[in-house]
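Chemist: Build me a structure from this.
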Amino acid sequence: MMAFTNLTNRKISVLGGGWLGYPLAQELKAFGADVNIATRSKQRLDTYNQLTGFLVDIENLTDDVNAFLNSDVLVVNITNKNIAAFKALIDKIEDSPIKQVIFISSTSVYPDNNSVISESDGLELIEHPLYQIESLFKQSDAFVTTIIRFSGLIGYERHPGRFFRNGKVIKNAQAKVNLIHRDDCLPIICQVINDDIWSEDFNVCSDTHPNKKEFYTYAAQSLGVTPAACEPTDVVAFKVIDNNKIKHRLNYRFIYPDVMAIDFSQDLC
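Modeler: Alright, predicted model coming up:
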């Protein structure tokens, strides 16, 4: 496990306490950070042990958000794409002690243009709601924001061998996959905070890009189930996410660089 010594006593708030946010908060806590975590679910809130939990819904902000935002760093990790709600949240952040923000986004902001895409290419889809929300955070003068764009998330409860069940077929089966394991997501977020890497955009994706048929057949076989059928098509639309910036800027070595070498039969995913 990497040692993040600059996280000790940092006050960090994590908005979104599910599949990614909860283990992230636990990781930050393990490195000595003072962690707030927020969720919309009262049931989920009751499961947060040794963390300071809050109920926060950005579409219905209450005074609880002010206490939640009493931190130095905010990690925003929610699936909501309500732009008006994010504007209201940003107003609250600007009135808080928060000075650094990580916004967890997605490489879905890029088009399927059958090419390799890096952060410097300027190919983001301006109509994509995630890109518009990214821009709102970056436009604020009250804090600095680093955007982390994750590719398809796999690991633990998100076992790719289960993605195509109940007769679902694989569409665009010859398209390249862009995937990232949660065990790589967590240390990357921690390192950005630890090293104070702000006002950056990062694509986060494993090194390898097999096609959908190859990868999902491999993942299904790891479960001992019949691989999904592929929808026949002569049209292939894809993108390949370039991860060189995150590797060079953070000097990061992926735990799972090759998605075809992950042992999905183990209780990892």
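
Chemist: contacts, neighbours, all on C-alpha from now
Modeler: Fine.

Chemist: Buried by neighbour count: which residues of whatever helix or strand Arg149 lives in qualify?
Modeler: Element membership for Arg149, per DSSP states H and E: strand 144-150. The neighbour-count check on strand 144-150 (16 or more other CA atoms under 10 Å) flags Val144, Thr145, Thr146, Ile147, Ile148, Arg149, Phe150 as buried.

Chemist: Could you check how far the first one is from Ile93?
Modeler: When distance is defined by CA to CA, to the nearest Å, Val144 is 11 Å away from Ile93.

Chemist: Tell me which other helices or strands the strand holding Arg149 touches.
Modeler: strand 100-106, helix 129-139, strand 201-204 (3 or more CA pairs under 8 Å, 6 or more residues apart in numbering; DSSP states H and E).

Chemist: let's see this one next to it:
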Amino acid sequence: MAKIAVLGCGWLGMPLAEHLVELGYEVNGSTTSLAKLNLLETISVKPYYIDLENDKTEYLDLFLDKVDLLIITIPPRMNEEHPTYSTNFEKLMPYLQRNNVNKVIMMSSVSVYAPNKEIVTEETQQYSREKTAQQILDAEQVLLSNSFVNACILRLGGLFGPDRKPVHYICKKAFLDNPELPVNMIHLADIISFTTAIIQNRFQSDCIYNIVSPKYKSRLDYYTQQANENNLDLPPLGINDWEMARKVSGNKIAVYTGKDYQY
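Modeler: Below is the predicted model of the structure:
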């Protein structure tokens, strides 16, 4: 693969695009912010203004021209009265076919899984009934059910890394709820590392991988480490609602790529 398009150059998409440029790939990047167009150029990513939700798609054909792989990093909107997430994926399909782009990586989320007493793997079929989780599952199916597209779905844990530290939010709360429940987190560097490994290894079609760090036993374990690193004090511990427990395994992608989690 020589040319890659990253749809959604935000907190995850922009550093991923920059890393791919550093590896020698030609990279197109999209944004819904006109102010970010120049910023993308400064990291040698060819910028395009694309907003699927508002039908700003006049540059989509140019964005996908001669592209070998599309990476989708756009998240769903929370609490939409009329969800648009999977519809946005459907809008992409004719453009992919017209430009013969059949390899797609989608950044999804482990939030699609329902609480479970067992370890959750990619084979688990119990899914959350939350509206946002259903939106994400519907978007996954747009890709997985299309006979033209060879999709790789990466279900990410809770995101953390530079400029994204959930511990700051937790420290403002009255209590650290569910301190003993399992935690499912993933650092930006690990997402980039595993995504790059998938691109550089043989691309598998219609595959699903969880990307979740194995290094944290519980919410208290994770937030204590983060509080210490950031010189913060955690709030008092709240109660544990074990009906909400869900431990997701990210081992499959580590085995496939031969890479270890850094964080």
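
Chemist: related to what we said a few turns ago, name the nearest of the buried residues of strand 144-150 of structure 1 relative to Phe137 of structure 1.
Modeler: Within those, distances to Phe137 of structure 1 taken as CA to CA reach their minimum at Thr145, with 6.4 Å.

Chemist: in terms of contact, does the closest one touch Ser105 like I think?
Modeler: No. With contact defined as CA atoms under 8 Å, Thr145 of structure 1 does not count as touching Ser105 (11.9 Å).

Chemist: which one of the helices and strands packed on strand 144-150 of structure 1 lies closest to Lys29 of structure 1?
Modeler: Nearest to Lys29 of structure 1, of those and by CA to CA, is strand 100-106 at 17.0 Å.

Chemist: looking at structure 2, where would I find the counterpart of the closest one?
Modeler: Counting by TM-score structural alignment, strand 100-106 of structure 1 falls onto residues 103-109 of structure 2.

Chemist: now the helices for the stretch 101-250 of structure 2?
Modeler: 131-144, 166-170, 188-200, 219-229 (DSSP state H, counting those that start in this stretch).

Chemist: Any chance of JSON lines for these, columns mean neighbour count and distance to Asp61 of structure 2?
Modeler: Below are the helices of the stretch 101-250 of structure 2 laid out as JSON lines (neighbours: other CA atoms under 10 Å; distance: least, CA to CA, whole Å):
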{"stretch": "helix 131-144", "mean neighbour count": "19", "distance to Asp61 of structure 2": "18"}
{"stretch": "helix 166-170", "mean neighbour count": "15", "distance to Asp61 of structure 2": "37"}
{"stretch": "helix 188-200", "mean neighbour count": "17", "distance to Asp61 of structure 2": "22"}
{"stretch": "helix 219-229", "mean neighbour count": "17", "distance to Asp61 of structure 2": "43"}
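
Chemist: Those helices: which one's closest to Thr257 of structure 2?
Modeler: Among the helices of the stretch 101-250 of structure 2, helix 188-200 sits nearest to Thr257 of structure 2 (CA to CA), with 6.1 Å.

Chemist: what's near enough to touch the alignment partner in structure 2 of Phe215 of structure 1?
Modeler: For Phe215 of structure 1, the aligned position in structure 2 is Tyr222, judged by TM-score structural alignment. By CA atoms under 8 Å, 6 or more residues apart in numbering, the contact set of Tyr222 of structure 2 is Val183, Tyr216.

Chemist: Strands of structure 1, start to end?
Modeler: Applying DSSP state E to structure 1 gives strands spanning 11-15, 34-39, 52-55, 73-76, 100-106, 116-117, 144-150, 152-154, 179-181, 201-204, 240-241.

Chemist: Show me what the last one packs onto, helices and strands only.
Modeler: In this case it means strand 240-241 of structure 1. So strand 240-241 of structure 1, by 3+ CA pairs under 8 Å, 6+ apart, packs with strand 116-117.

Chemist: Onto which residues of structure 2 does the strand it packs on map?
Modeler: Going by TM-score structural alignment: strand 116-117 of structure 1 matches residues 119-120.

Chemist: after superposition, how close is the match of strand 100-106 of structure 1 to structure 1?
Modeler: Aligned to structure 1 and superposed, stretch 103-109 of structure 2 gives a mean residue distance of 0.4 Å (mean CA distance after the TM-score superposition for structure 1).

Chemist: if we can go back for a sec, and the helices and strands packed on strand 144-150 of structure 1: which comes nearest Leu61 of structure 1?
Modeler: That would be helix 129-139 among these, by CA to CA, at 17.5 Å.

Chemist: mean shift between the closest one and structure 2?
Modeler: Mean for helix 129-139 of structure 1 is 0.8 Å (mean CA distance after the TM-score superposition for structure 1).

Chemist: counterpart of that helix in structure 2, which residues?
Modeler: Residue span in structure 2 matched to helix 129-139 of structure 1, by TM-score structural alignment: 135-145.

Chemist: So what touches the matching stretch?
Modeler: Residues outside stretch 135-145 of structure 2 that contact it (CA under 8 Å, 6+ apart): 76, 83, 85-87, 89-90, 106, 108-109, 112, 149-151, 153, 206.

Chemist: do stretch 65-75 of structure 2 as well
Modeler: Contacts for stretch 65-75 of structure 2 (CA under 8 Å, 6+ apart): 1-10, 12-13, 64, 85, 99, 101-107.

Chemist: What angle do helix 182-194 and the strand holding Arg149 of structure 1 make with each other?
Modeler: If you take axes from the mean of the first three to the mean of the last three CA atoms, to 10 degrees, strand 144-150 of structure 1 sits at 170 degrees to helix 182-194.
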